[in-house]
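Enquirer: Below are the sequence and a predicted model for it; my questions follow.
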Amino acid sequence: MHTLDDLKAGRLAGVTRLNLQCGLEHFPKEIFDLADSLEILNLTGNRLSELPEDLGRLHKLEVLFCSDNRFTQLPESIGHCPALEVLGFKSNRIEQVSPAALPRRLRALILTDNCISALPEALGDCPDLQKLMLAGNRLRELPQSLARCHKLELLRIAANHLQALPDWLLQLPRLAWLAYAGNPLPAPYCAPEDAGHCPRIDWQHISLAHVLGQGASGVIYQANWQQQDAAVAVKLFKGQMTSDGSPLNEMRACIAAGDHPQLVRLAGRIDNHPEQLPALVMQLIEPSWFNLAGPPSLQACTRDTYASERRLSLSAVKRVAAAIASVSEHLHRRGITHGDLYAHNILANEQGQCLLGDFGAASFHAADGGPTAAALQRIEVLAFGVLLGELLACCEDDCSSLRALQRRCVQPEVLLRPAFEQISQQLQKIATP
């Protein structure tokens, strides 16, 4: 984090990235002194409500983050920045988005947790748009023009006021990660209040130990449970909106997912938390297990980042692919799409055993085999195809059969992609000598 004193004293000359979080109420004019070098500007966590009209002077600026401020509209001066590609205004008070505020080169737009009821049709004039984060707004419909955004790969529209999913949305050729839970959609597409049988565990029977990790939706602790000798994991969900949607929807999806060898086993949900926080008790994973990849970077946008030393044997790739196809088939039969089928949400060990986690982007659909359900499922098949391609890129050996399957999964015609049942059958044949 940089300081305003250093900026004003000229000690930041030539920096490409500037992070200022110091209660700013006005945009420091000294930022313009960095116009010939500045590429990433992070003003998150201040008290800003406007940006200067001549913001376009920052002609090298590629990334602008202004989350957790006081903006009520997306400043039109943003549209004057010629190199801007990534724009983040999460958790403001934005009600209006002007067409003039949208940079032509936009790749990622993050407007989560605002008060937006409509988006301009000009959004469809951003041909490079890959990532669109709109959860936690007041949208009643999406701009028809988004049908032209053929590069759109990740879309978060959970917790809005949408009453239908438009047909064109289900035909986008590169859409792979979709979250729409928490909208007033027809019953099969809403998280049920009673998502399935789940034992109740009284908070008094739980003793928290240390934090294992935390994410946007909650904190995971190692804990002791009076009912068993072995330690467990407890996830306490936060109440606020996440980039994917509502933590309550995530909890319902975890419960509705049921049992599968590639899912973290759920022991029960907690009652009587002193702060009434929703919480789940789950099996504790061995610390030797690791995430297959890291989440997408600014440069990768929608693609996971893999450690350069990460190498996988062909047998391990086959085991992971078969396991994820199997658990995805299980979820689809239950009317659930995971919505975030990524390597960074897969825990694995060195033997190729794996578990799929993080249901923050999960959504429900009718398990009736109809065309809408089929399209939603095939969108997730594209995510699997991307994952399989990444695993093959880390593989020590090649496999023509796996590559042929991967190409079928990523083809642009949504309904021509195989279902997970077919994928699992094909992977069984590939695994058979």
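Expert: In hand now; what should we look at?
Enquirer: Going by C-alpha atoms from here, please, whenever you check contacts or count neighbours.
Expert: Noted.
Enquirer: Return the residues in contact with L312.
Expert: 391, 394-396 (Cα atoms under 8 Å, 6 or more residues apart in numbering).
Enquirer: Next, the buried residues of stretch 184-202.
Expert: Buried residues in stretch 184-202, defined by neighbour count with 16 or more other Cα atoms under 10 Å: 185, 189-191, 195, 198, 201.
Enquirer: which residue ranges form the helices in the protein?
Expert: 4-8, 247-256, 314-333, 371-393, 400-409, 420-431 (DSSP state H).
Enquirer: could I get these as JSON lines with mean neighbour count and distance to N345?
Expert: Below are the helices of the chain laid out as JSON lines (neighbours: other Cα atoms under 10 Å; distance: least, Cα to Cα, whole Å):
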{"stretch": "helix 4-8", "mean neighbour count": "14", "distance to N345": "37"}
{"stretch": "helix 247-256", "mean neighbour count": "23", "distance to N345": "14"}
{"stretch": "helix 314-333", "mean neighbour count": "21", "distance to N345": "11"}
{"stretch": "helix 371-393", "mean neighbour count": "23", "distance to N345": "11"}
{"stretch": "helix 400-409", "mean neighbour count": "17", "distance to N345": "20"}
{"stretch": "helix 420-431", "mean neighbour count": "16", "distance to N345": "18"}
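Enquirer: Quick one, which of the ones you listed gets closest to A343.
Expert: Closest to A343 of those is helix 371-393 (Cα to Cα; 6.6 Å).
Enquirer: next, the one to line up against it:
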Amino acid sequence: MHTLEQLRAGTLAGITRLDLSCGLTEFPREIFDLADSLEVLNLSGNAMSSLPDDLHRLTRLRVLFCSDNLFTELPACVGQCAALTMIAFKANRIEHVPGAALPPLLRWLILTDNCIGELPTELGERPYLQKLMLAGNRLQSLPQSLRNCHRLELIRIAANQISQLPEWLLALPSLTWLAYAGNPLETEADAAALAATPSISWSQLSLEQLLGEGASGLIHRAAWARPGHADTQVAVKLYKGEMTSDGSPLHEMNACITAGIHPNLIRVEGRVVDHPQDTAGLVMQLIEPSYRNLAALPSLATCSRDVYAEDTRFTADVALRIARGIASVAEHLHRQGITHGDLYGHNILWNEQGDCLLGDFGAASFHATQDTLESRALQRIEVRAFGVLLGELLERIDSGLSDGERRRLEDLQQRCCQPDVLARPGFDEVIQVLND
């Protein structure tokens, strides 16, 4: 994190990224002294409500973070920044989004956790739009012009007031990751599955080291002391209860429970009750330390694509074991009326044998279990996510795959990603091809 003193002293000359979080109420004009080099400007965590009309003087600016401030409107001056591709104004008080505030090269827009009731038609006139994050607003509909955004791959509209998913949305040729939980349109979670989940008293749990932290909560290793049993080592996830970029953490918890039991899912042991702060939580199977994340989160540069370590390589057997496991668990979820919504390498744990577990249900949504055009389209959108993953695995196979097998798998990958959504195979067919 940089300081105002550094900025004013001129010691930051030539930097490409500036991070300032120091209670700012106004835009420091000294930032313009960095115009020849500045590409990423992070002003999140301040108390700002406006930006200067001449913001476009930052001619190299590609990324603008202004989350956790006091904006009530997306500033129109942002739209005049010719090189700007990513905008993040999460957790402000934004009610109005002027069309003029959307720059021509917009690729990634984050307006999560605001008060937006309507979006401008101009949003659909941004041909490079790839990621759109709108969870936690007051939207009742999406602008029909978004049907023209053929590059749009990820959209988060959870926790709004949308009563119907438009047909054109489900037909977008590149849509791959969709989250819509917490809207009136969503099918309810399985009440019987939720009711049948064992309750585990907080007094039986002794938290140990922190295992991980995500947008929705903290995961600790813990000892579970059950009367009449030896202590069991488990993982305890405590939910923050705040809106995330995917949606509500409590919807995530319901999806984890409703998902049920599958070899490629992390088993839920029960729900935490009697927490002193009434914090919601789940007790889950503790994963062996031999498991690790398949990939890292997308970067500012990759936008919607995971980042793999340069030395990540697989044998054909391991890669296919991962692919079969994920296809199998995705088919299982669809039978329960759940789309995962975030089927990505960074949400997959794997070991050297190719055993894998699909985690992070933060973007999961419920749909009808009946075979309707809508449920089929929702499932085929997720098939495209699997196709992206399969392509990433195929790129990293270094041995054991014949030319004929590679052609067969590349054909499957292309069919999973084809632009005609309903022409994509279902996971039953995907599994059949992978097992041939």
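Expert: On my side now, so go ahead. In this text, all values refer to a predicted model and were calculated from it rather than measured experimentally.
Enquirer: With distance to R156 of structure 1 added, can I get the contacts of L312 of structure 1 in a markdown table?
Expert: Formatted as a markdown table, these follow (distance: Cα to Cα, whole Å):
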| residue | distance to R156 of structure 1 |
| --- | --- |
| L391 | 25 |
| C394 | 29 |
| C395 | 31 |
| E396 | 35 |
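Enquirer: can you tell me which of these are in strands?
Expert: Assignment to strands by DSSP state E places none of those there.
Enquirer: Quick check: T279 of structure 2 vs P249 of structure 2, distance?
Expert: 11 Å (Cα to Cα, to the nearest Å).
Enquirer: overlap in contacts of these two?
Expert: Common neighbours of T279 of structure 2 and P249 (Cα under 8 Å, 6+ apart) are 239-241.
Enquirer: which among the residues you listed end up buried?
Expert: Here, 16+ other Cα under 10 Å leaves 239-240 buried among the shared contacts of T279 and P249 of structure 2.
Enquirer: Need the shared contacts of T279 and P249 of structure 2 in a markdown table (columns: distance to R62 of structure 2).
Expert: Shown next, in a markdown table, are the shared contacts of T279 and P249 of structure 2 (distance: Cα to Cα, whole Å):
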| residue | distance to R62 of structure 2 |
| --- | --- |
| Y239 | 33 |
| K240 | 31 |
| G241 | 32 |
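Enquirer: out of the shared contacts of T279 and P249 of structure 2, which are inside strands?
Expert: Y239.
Enquirer: Tell me which of the helices of structure 1 sits nearest to L212 of structure 1.
Expert: Closest among those, using Cα to Cα: helix 247-256, at 18.4 Å.
Enquirer: ok, now how distant is the residue in structure 2 that I206 of structure 1 lines up against from K240 of structure 2?
Expert: Aligned counterpart of I206 of structure 1 in structure 2: L205 (TM-score structural alignment). Using Cα to Cα, L205 of structure 2 is found at 18 Å from K240 of structure 2.
Enquirer: go on, L74 of structure 2?
Expert: Taken as Cα to Cα, the span from L74 of structure 2 to K240 of structure 2 is 27 Å.
Enquirer: circling back to that earlier point, check the buried residues of stretch 184-202 of structure 1 and tell me the two furthest apart.
Expert: Spatial extent of the buried residues of stretch 184-202 of structure 1 (Cα to Cα) is set by the pair L185 and I201 at 31.5 Å.
Enquirer: so how far is P143 of structure 1 from the closest residue to F27 of structure 1 other than its chain neighbours?
Expert: Computed as Cα to Cα, 6 or more residues apart in numbering, the closest residue to F27 of structure 1 that is not its neighbour in sequence is L51, at 6.3 Å. Applying Cα to Cα, the value for L51 of structure 1 to P143 of structure 1 is 26 Å.
Enquirer: okay if I get the helices of structure 1 as TSV plus distance to L355 of structure 1?
Expert: Formatted as TSV, the helices of structure 1 follow (distance: least, Cα to Cα, whole Å):
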stretch	distance to L355 of structure 1
helix 4-8	45
helix 247-256	13
helix 314-333	8
helix 371-393	14
helix 400-409	21
helix 420-431	16
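Enquirer: Ok, which of those comes nearest Q299 of structure 1?
Expert: Using Cα to Cα, the helices of structure 1 put helix 371-393 closest to Q299 of structure 1, at 16.4 Å.
Enquirer: which part of structure 2 lines up with that closest one?
Expert: Going by TM-score structural alignment: helix 371-393 of structure 1 matches residues 373-395.
Enquirer: Other residues contacting that stretch?
Expert: 170-171, 175-178, 314, 319, 323, 326-327, 334, 339-341, 343-345, 367-369, 406, 410, 412-418, 421-422, 424-427.
Enquirer: still on that earlier bit, would you mind giving the buried residues of stretch 184-202 of structure 1 as a markdown table with distance to A257 of structure 1 added?
Expert: Output for the buried residues of stretch 184-202 of structure 1, formatted as a markdown table (distance: Cα to Cα, whole Å):
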| residue | distance to A257 of structure 1 |
| --- | --- |
| L185 | 20 |
| Y189 | 15 |
| C190 | 14 |
| A191 | 12 |
| A195 | 9 |
| C198 | 11 |
| I201 | 19 |
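Enquirer: And the helices of structure 1: which comes nearest Q262 of structure 1?
Expert: Closest among these, using Cα to Cα: helix 314-333, at 6.0 Å.
Enquirer: For that closest one, give me the average deviation versus structure 2.
Expert: Compared with structure 2 after the fit, helix 314-333 of structure 1 shows a mean deviation of 0.4 Å (mean Cα distance after the TM-score superposition for structure 1).
Enquirer: Neighbours of R174 of structure 1, how many?
Expert: Neighbour count of R174 of structure 1, defined by other Cα atoms under 10 Å: 21.
Enquirer: Kindly report the same for P289 of structure 2.
Expert: Residues contacting P289 of structure 2 under the criterion other Cα under 10 Å number 7.
Enquirer: how close does it sit to F361 of structure 2?
Expert: Distance from P289 of structure 2 to F361 of structure 2, by Cα to Cα: 21 Å.
Enquirer: Tell me where the stretch 51-200 of structure 2 has strands.
Expert: 63-65, 86-88, 108-110, 131-133, 154-156, 177-179, 199-201 (DSSP state E, counting those that start in this stretch).
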